[in-house]
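> Fold the stuff below for me.
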Amino acid sequence: MRITAAVLEQIDTQTVPHRITLEQIELDDPRDDEVLVRVISCGVCGTDRGCLHGVEPYPTPGVLGHEAAGVVEAVGRNVTRVHNGDRVMIGFPFCGRCYRCLRGEQRYCEKNRDLTFSGYRLDGSGGMRRRNGEELAGRFFQQSSWATHTVALEQQLARVPDSIELEMAGPYGCSISTGAGTVLNELRPEPGTSLAVFGAGNVGLAAVMAARLTSVEHIIVIDKVPERLALARELGATHTFHASSDTVEEIKELTRHRLDYAIEATNGANLVADAVAALGMRGTCAVVGGSSPSAKVTLKHADLLGHGKRLIGVMGGGGQTPAFLESLMALQGQGRFPLEKLVRFYDFADVNRAIDDSDAGITIKPILRMPA
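Here you go, the predicted structure:
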């Protein structure tokens, strides 16, 4: 079928910025285990922007987008979980057959890299092409959903409850579930403990909303933007600090050197060393931020060994897909997870402005609305 997609012609270089244009392209029918989704909306995520700016590799020309929500319009003959007309959002892809998937750790699928960043299916095939026949890298996270329609794997779909607006659901597929899942699935803070979140972007604020659902005593947020710190307090932070050279000591004083958990959720600032230094004995730091894959962290040996601190990486919030996504959406429907306070909508034609506003920190979570 013919659809409209935001085609990435080239990534940023030292002399030329990235170039994205809306084009009419051809989309293949879904295969036996795939689903055709009419996209209603799709988030702009830090991972999309990382590919645009060359932080993460992605082939060009191609189509990005991996936080889609929409309506099922066709299903492959082996699909049983969803049906035509179902309201769905599209989460992380996973193979469902590897060692990690069979252990219930789908976010750590052994095929994760190929499924997310190759731009193609595992067999090397695509599914999007220009009208002149040129192949596009159109399987970003197996969805490439900066488009009016997309094809995704059945197992990465989650149903959207009637209690929330469909166009709000897409960001649960990556950034929001990353922050919330890090708290609820990986750290699982005990009653009376303390948690510090470094970075008040969409991932960090999702972690704050999740922490508010627990019995954590201190929810501390560190950022440089006063408006984001104010929003963090509205969402449940008990204390906020403007990021500075004194932040670590301020956290130690507040928690009496007993900070139990820290989340590094900055978009490139790489405050892992500060987050670890702020921890008390036996504290755990979860790294979820979007620094360059080649970025390095220098830590004091005594912090990890002598103080028993732990440093863990968290992919996409851990947990299972799509069950965890559906539980978060249900919480929003109950008014207990107010994602709407992070969101600003943009018309699909304004995709470049949405990207620029996100880069500049003007918008916390941009969501693209597709034309009817």
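> drop to CA atoms for contacts and neighbour counts, all remaining ones
Will do.
> So which residues of the stretch 151-300 of the chain form strands?
Along the stretch 151-300 of the chain, the segments classed as strands by DSSP state E, counting those that start in this stretch run 157-159, 194-198, 218-223, 239-242, 261-264, 284-287.
> got the buried residues for the last one?
This means strand 284-287. 284-287 (16 or more other Cα atoms under 10 Å).
> how far away is Gly126 from Ala69?
21 Å (Cα to Cα, to the nearest Å).
> Report back the residue of this structure that's furthest from centre.
Distance from the C-alpha centroid of the chain peaks at Gly306, with 34.0 Å (Cα atoms, centre = their mean).
> from the chain's centre, how far out does stretch 273-286 sit?
Relative to its chain's centre, stretch 273-286 lies at 23 Å (Cα atoms, centre = their mean, to the nearest Å).
> May I see the buried residues of it?
Buried residues in stretch 273-286 (16+ other Cα under 10 Å): 274-286.
> before we move on, the earlier item: show me the residues around the residue farthest from the centre of the chain that make contact.
If you count contacts by Cα atoms under 8 Å, 6 or more residues apart in numbering, Gly306 has none.
> and if you look at His149?
So His149 contacts 3-4, 36-39 (Cα under 8 Å, 6+ apart).
> hmm, which of those residues are the buried ones?
Buried, going by 16+ other Cα under 10 Å: 4, 36-39, out of the contacts of His149.
> now the residues you listed in CSV, with distance to Gln156?
Shown next, in CSV, are those (distance: Cα to Cα, whole Å):
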residue, distance to Gln156
Thr4, 23
Leu36, 12
Val37, 12
Arg38, 15
Val39, 15
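> Just the ones of those in strands?
4, 36-39 (DSSP state E).
> quick check, nearest of the residues you listed to Pro59?
Thr4 (19.3 Å; Cα to Cα).
> that older thread, and the residue farthest from the centre of the chain, that's in a strand?
No - Gly306 sits outside any strand when classified using DSSP: H, G, I helix; E, B strand; the rest coil, being coil.
> what about stretch 249-262, how long is it end to end?
By Cα to Cα, the extent of stretch 249-262 from end to end equals 14 Å.
> So for it, what gets flagged as buried?
By neighbour count on 16+ other Cα under 10 Å, the buried set for stretch 249-262 is 251-252, 255, 258-262.
> Before we compare anything, build this one as well:
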Amino acid sequence: MKTRAAVAVAPETGLEIRELTLDEPRPDELRVKIIASGVCHTDAIVRDQWYPVPQPVVLGHEGAGIVEQVGSAVSGFEVGDKVVVGPSFCGQCEQCLSGHPMYCVDFYDRNFGGKRGDDSTAFSTDDGEAVGSHFFGQSSFAEYTNLPAHGAVKVPHDAPLELLGPLGCGIMTGAGAVLNVLRPKPGSSVVIFGTGAVGMAGMLAAKAAGATTIVMVDIVPERLEFAKELGATHTVNSKETDPVEAVQQITDGGAEFALDTTGVPPVFSQMTKSLAVQGHGALVGAAKLGTEAPFDIGTLLVSGITVSMVVEGDAVPKEFIPRMIALYQEGKFPFDKLTKTYRFDEINTAFADSAAGTTLKPIITF
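Got it, this is the predicted structure:
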């Protein structure tokens, strides 16, 4: 069938909306009509080739839509089901079987390879040129796409698909890092570096978990003020104040938990130094491959801190996405306040607004 899709063709270049041919779904796949897809920082850095995903390729990995066709080997889905789509994983390796599919041994190839395991792509041009697909197991910047059924999560029929796509990556990353990895107890202290969508989602999750001291660190005054409106108890402008000193003062010696959503080496160092004795910090911000960050092993050795590298919130999407939806419905996780919708033909404006920080979480609607 024919479908319109936004195609990444070169670094630092706007996506091109093209009409492509979509092949038949494989036996283990679903064909999904995408209703909306979030725009994530990872889409931008892959467009710009921080990670060497072959181009041309259809990006997009925060899709939500309606099942149009069910592969012959798929069970548990029917035409008309509403789904939110998460990353792809094998389901058979030790990490998948132990409940950590975001660390699947095949995670990189399945999500950044730009093709299926048999080297085929779902998209092609009229003259037969292959166009990369299956980005994060979905390539959701398309009106229709074929995707592995195991990555799809059924949601209720009254679920607002135009809002839920980011639960499959950006919102899941921030909230999952807090709820699944850091696991702050009620009454605890949390500091979060970065007030983008991932950082704000982490903040909302910390609040839902009962943390009573939540410090947000950034350099943009407007976003820090917005963080306060959403529930931060303290904010620190790290352009004006040493964030390590500020956090230690606010928390009387250091935060019990910390999250770095920036992937910026000096910020990572600040996060490690902001932790209390035996505190736990997590890094979720993506950096270029090969990026190294300073880590004061001499001073920090006696602190007993733990630092975790976290992918996709270490979530099991079929368990965690419904949990986030339940928290949202209870009014305890208002991630909708982070979003702004754009038409499909405004996709490059959405990317630009995200890069400029004027929109925390753009959502493209079809």
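> on that earlier part again, and the ones in strands among the buried ones among the contacts of His149 of the first structure, which two are furthest apart?
Thr4 and Leu36 (14.4 Å).
> how close does the aligned partner of Ser41 of the first structure in the second structure sit to Ala10 of the second structure?
Aligned counterpart of Ser41 of the first structure in the second structure: Ala36 (TM-score structural alignment). For Ala36 of the second structure, the distance to Ala10 of the second structure equals 24 Å [Cα to Cα].
> So if I had to pick from the two, which one is more boxed in?
Ala36 (30 against 16; other Cα atoms under 10 Å).
> And what about the more buried one, helix, strand or coil?
Once three-state DSSP is applied, Ala36 of the second structure turns out strand.
> What sits closest to it if chain neighbours are left out?
Nearest non-adjacent residue to Ala36 of the second structure, counting by Cα to Cα, 6 or more residues apart in numbering: Thr365, 4.3 Å away.
> Just list the residues touching that neighbour, thanks.
35-37, 162, 341-344.
> Of those, select the buried ones using a PyMOL command.
PyMOL command restricting these to the buried ones, with burial defined by 16+ other Cα under 10 Å:
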select buried, resi 35+36+37+162+341+342+344
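> Show me what Gly62 of the first structure aligns to in the second structure.
Checking TM-score structural alignment: Gly62 of the first structure goes with Val57.
> Gly173 of the first structure now?
By TM-score structural alignment, Gly173 of the first structure lines up with Gly168 in the second structure.
> Just give the number of residues close to the alignment partner in the first structure of Phe136 of the second structure.
Alignment note (TM-score structural alignment): Phe136 of the second structure maps to Phe141 of the first structure. Using other Cα under 10 Å, Phe141 of the first structure has 29 neighbouring residues.
> wait, isn't the match of Gly173 of the first structure in contact with His61?
Yes - when contacts are counted by Cα atoms under 8 Å, Gly168 of the second structure is listed as touching His61 (7.5 Å).
> what touches both of the two?
Common neighbours of Gly168 of the second structure and His61 (criterion: Cα under 8 Å, 6+ apart): 85-87.
> show me the contacts for Met309 of the second structure.
Listed by Cα under 8 Å, 6+ apart, the contact partners of Met309 of the second structure are 282-284.
> What is the most widely separated pair among the contacts of His149 of the first structure?
With distances taken as Cα to Cα, the most widely separated pair in the contacts of His149 of the first structure is Thr4 and Leu36, at 14.4 Å.
> List the buried residues of stretch 318-333 of the first structure.
For stretch 318-333 of the first structure, using 16+ other Cα under 10 Å, the buried residues are 318-322, 324-326, 328-333.
> and of the residues you listed, the nearest to Ile364 of the first structure?
Gln332 (17.7 Å).
> Now do the same for that closest one: its match in the second structure.
So Gln332 of the first structure corresponds to Tyr328, using TM-score structural alignment.
> before we move on, back to that, so what does the residue nearest to Ala36 of the second structure match up with in the first structure?
Thr365 of the second structure maps onto Arg369 in the first structure, by TM-score structural alignment.
> And Gly117 of the second structure, by the same measure?
For Gly117 of the second structure, the residue aligned by TM-score structural alignment is Leu122.
> Isn't its match up against Asn112?
No - the criterion here is Cα under 8 Å, and Leu122 of the first structure misses it with Asn112 at 10.1 Å.
> These two: which has the busier surroundings?
Neighbours per residue, other Cα under 10 Å: of Leu122 of the first structure and Asn112, the larger number sits with Asn112, 17 against 14.
> Identify the residues contacting the more buried one.
By Cα under 8 Å, 6+ apart, the neighbours of Asn112 of the first structure are 93-94.
> same thing with Leu231 of the first structure?
Residues in contact with Leu231 of the first structure (Cα under 8 Å, 6+ apart): none are found.
> Mind telling me what it corresponds to in the second structure?
By TM-score structural alignment, Leu231 of the first structure lines up with Phe226.
> That match and Gly254 of the second structure, how far apart?
Distance from Phe226 of the second structure to Gly254 of the second structure, by Cα to Cα: 24 Å.
> Against Cys169 of the second structure, how distant is Val316 of the second structure?
To Cys169 of the second structure, Val316 of the second structure is 12 Å away according to Cα to Cα.
> err, Phe135 of the second structure, not the other one
For Phe135 of the second structure, the distance to Cys169 of the second structure - Cα to Cα - is 12 Å.
> got any residues that touch both of the two?
Residues touching both Phe135 of the second structure and Cys169 comprise His61, with contact defined as Cα under 8 Å, 6+ apart.
> In contact with the aligned partner of Glu245 of the second structure in the first structure: list those residues for me.
For Glu245 of the second structure, the aligned position in the first structure is Glu249, judged by TM-score structural alignment. By Cα under 8 Å, 6+ apart, the contact set of Glu249 of the first structure is Ala278.
> returning to that earlier point: pretty sure the match of Gly62 of the first structure contacts Ala10?
No - applying Cα under 8 Å as the test, Val57 of the second structure and Ala10 come out as separate, 9.7 Å apart.
> Which neighbours do the two have in common?
By Cα under 8 Å, 6+ apart, no residue touches both Val57 of the second structure and Ala10.
> quick one on the thing from earlier: out of the contacts of Met309 of the second structure, which is nearest to Gly187 of the second structure?
Distances from Gly187 of the second structure to these, taken by Cα to Cα, are shortest for Ala282, at 19.2 Å.
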